[in-house]
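>>> For reference, the sequence and a predicted model appear below.
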Amino acid sequence: MNVFLWVLQAVLAVVFGLVGVMKSTQPKEKLRPVLAWVDDFGPGQVRLIGVVELLAALGLILPAVTGIAPVLTPLAATGLAIIMIGAAVTHARRKEPPAIAVNVVLLVLAAIIAWGRFGPYAL
């Protein structure tokens, strides 16, 4: 199970790291063709979402690898789960079912990591 959690952590870190960099470095106009929801938020909010996702991606890996404050790993996973709830609400409001499905999958993966790292497979 520990190896499984590490694989999930790596997958989520890559996904959220990439989209976090994209959201935090690109202007809204460039994001709009790929992420239509950015029209519902200001440029600062989109950038903040990106920075938070990037920090959470780092939090999934670095504390566990270094052994420095490893409790941050399940906290990062919990934070990503909360972000995915907000994302699902946004996509539901915009009537975008395929995006909600992606949010639910990412939410479940983050919740599994949080459960495993807070509980029986804590670092």
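Yep, that arrived.
>>> CA only for contacts and neighbour counts going forward, please
OK.
>>> ok, now which ones touch residue 91?
Counting by Cα atoms under 8 Å, 6 or more residues apart in numbering, residue 91 makes contact with 37, 97, 99, 100.
>>> ok, now with 7 Å
By Cα atoms under 7 Å, 6 or more residues apart in numbering, the contact set of residue 91 is 99, 100.
>>> From the centroid of the chain, which residue is nearest?
residue 80 (4.1 Å; Cα atoms, centre = their mean).
>>> The closest residue to that one other than its chain neighbours - how many residues pack around it?
Excluding its sequence neighbours, the residue lying closest to residue 80 (Cα to Cα, 6 or more residues apart in numbering) is residue 110, at 6.3 Å. Neighbourhood size, residue 110 [other Cα atoms under 10 Å]: 27.
>>> Residue 110 is in contact with residue 82, isn't it?
No - using Cα atoms under 7 Å, residue 110 makes no contact with residue 82, being 9.2 Å away.
>>> And here is the other one:
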Amino acid sequence: MNLTLWIAAGLLAAVALVGGTSKTFIPKEKLAAQHGGEWTGHAGVGFVTTLGILELLAAAGLILPAVLDIAPVMVPVTAVCWVLLMIGAMITHGRLGQFNLVMLNSVYLAIAGFVAWGRFALEPFTS
């Protein structure tokens, strides 16, 4: 179970890293031109950048606390925060009629929920 939780957290961290990097470093206009980026046309530059920074922090929070053994409880806390972020993403994409992205976000939500549940209840990190 521990390996499965590590793989799930690593997958989410990779998704967060890619998403955060694109939202933080790619101009908003270029993001809006990409498939699924229509939501950025309705959002301010600061909001998009803030989401990108939150995703970069999530990427770090899903892996580094456990690897460095510094406050490893932050891994499931970060996973819960990712669940909340995905709920917001699902609402946003649903309002825009992007139901394929709603389904993708629901998969990420389920994985994050699994990591949170697994690290809080099934196989918590012990110091």
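Sure thing, it's come through. Just so we're clear, the structure is a prediction, and the values are computed from it rather than from any experiment.
>>> TM-score of the superposed pair?
Laid over one another, the chains give 0.97 as their TM-score (TM-score structural alignment, normalised by the length of structure 1), with 123 aligned residues with a Cα RMSD of 0.7 Å.
>>> give me the element residue 55 of structure 2 is part of.
Assigned by DSSP states H and E, residue 55 of structure 2 falls within helix 45-68.
>>> Same question for residue 6 of structure 1.
Assessed by DSSP H and E, residue 6 of structure 1 sits inside helix 2-25.
>>> whereabouts in structure 2 does that helix align?
Mapping helix 2-25 of structure 1 onto structure 2 (TM-score structural alignment) gives residues 2-25.
>>> residues of the matching stretch that come out buried?
5-6, 8-9, 11-24 (16 or more other Cα atoms under 10 Å).
>>> Just give me the mean distance for that stretch relative to structure 1.
Comparison of stretch 2-25 of structure 2 with structure 1 after fitting gives an average deviation of 0.6 Å (mean Cα distance after the TM-score superposition for structure 1).
>>> Outside of that stretch itself, list whatever touches it.
Stretch 2-25 of structure 2 is contacted from outside by 48-49, 52-53, 55-56, 58-59, 62-63, 111, 115, 118, 123, using Cα under 7 Å, 6+ apart.
>>> Columns neighbour count and distance to residue 73 of structure 2 on top of those, output as JSON lines?
Shown next, in JSON lines, are those (neighbours: other Cα atoms under 10 Å; distance: Cα to Cα, whole Å):
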{"residue": "48", "neighbour count": "21", "distance to residue 73 of structure 2": "28"}
{"residue": "49", "neighbour count": "20", "distance to residue 73 of structure 2": "27"}
{"residue": "52", "neighbour count": "23", "distance to residue 73 of structure 2": "23"}
{"residue": "53", "neighbour count": "20", "distance to residue 73 of structure 2": "21"}
{"residue": "55", "neighbour count": "26", "distance to residue 73 of structure 2": "18"}
{"residue": "56", "neighbour count": "22", "distance to residue 73 of structure 2": "18"}
{"residue": "58", "neighbour count": "26", "distance to residue 73 of structure 2": "13"}
{"residue": "59", "neighbour count": "27", "distance to residue 73 of structure 2": "15"}
{"residue": "62", "neighbour count": "31", "distance to residue 73 of structure 2": "10"}
{"residue": "63", "neighbour count": "19", "distance to residue 73 of structure 2": "11"}
{"residue": "111", "neighbour count": "20", "distance to residue 73 of structure 2": "17"}
{"residue": "115", "neighbour count": "28", "distance to residue 73 of structure 2": "12"}
{"residue": "118", "neighbour count": "18", "distance to residue 73 of structure 2": "12"}
{"residue": "123", "neighbour count": "13", "distance to residue 73 of structure 2": "11"}
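>>> Where in structure 1 does stretch 105-120 of structure 2 fall?
Per TM-score structural alignment, the counterpart of stretch 105-120 of structure 2 in structure 1 is residues 103-118.
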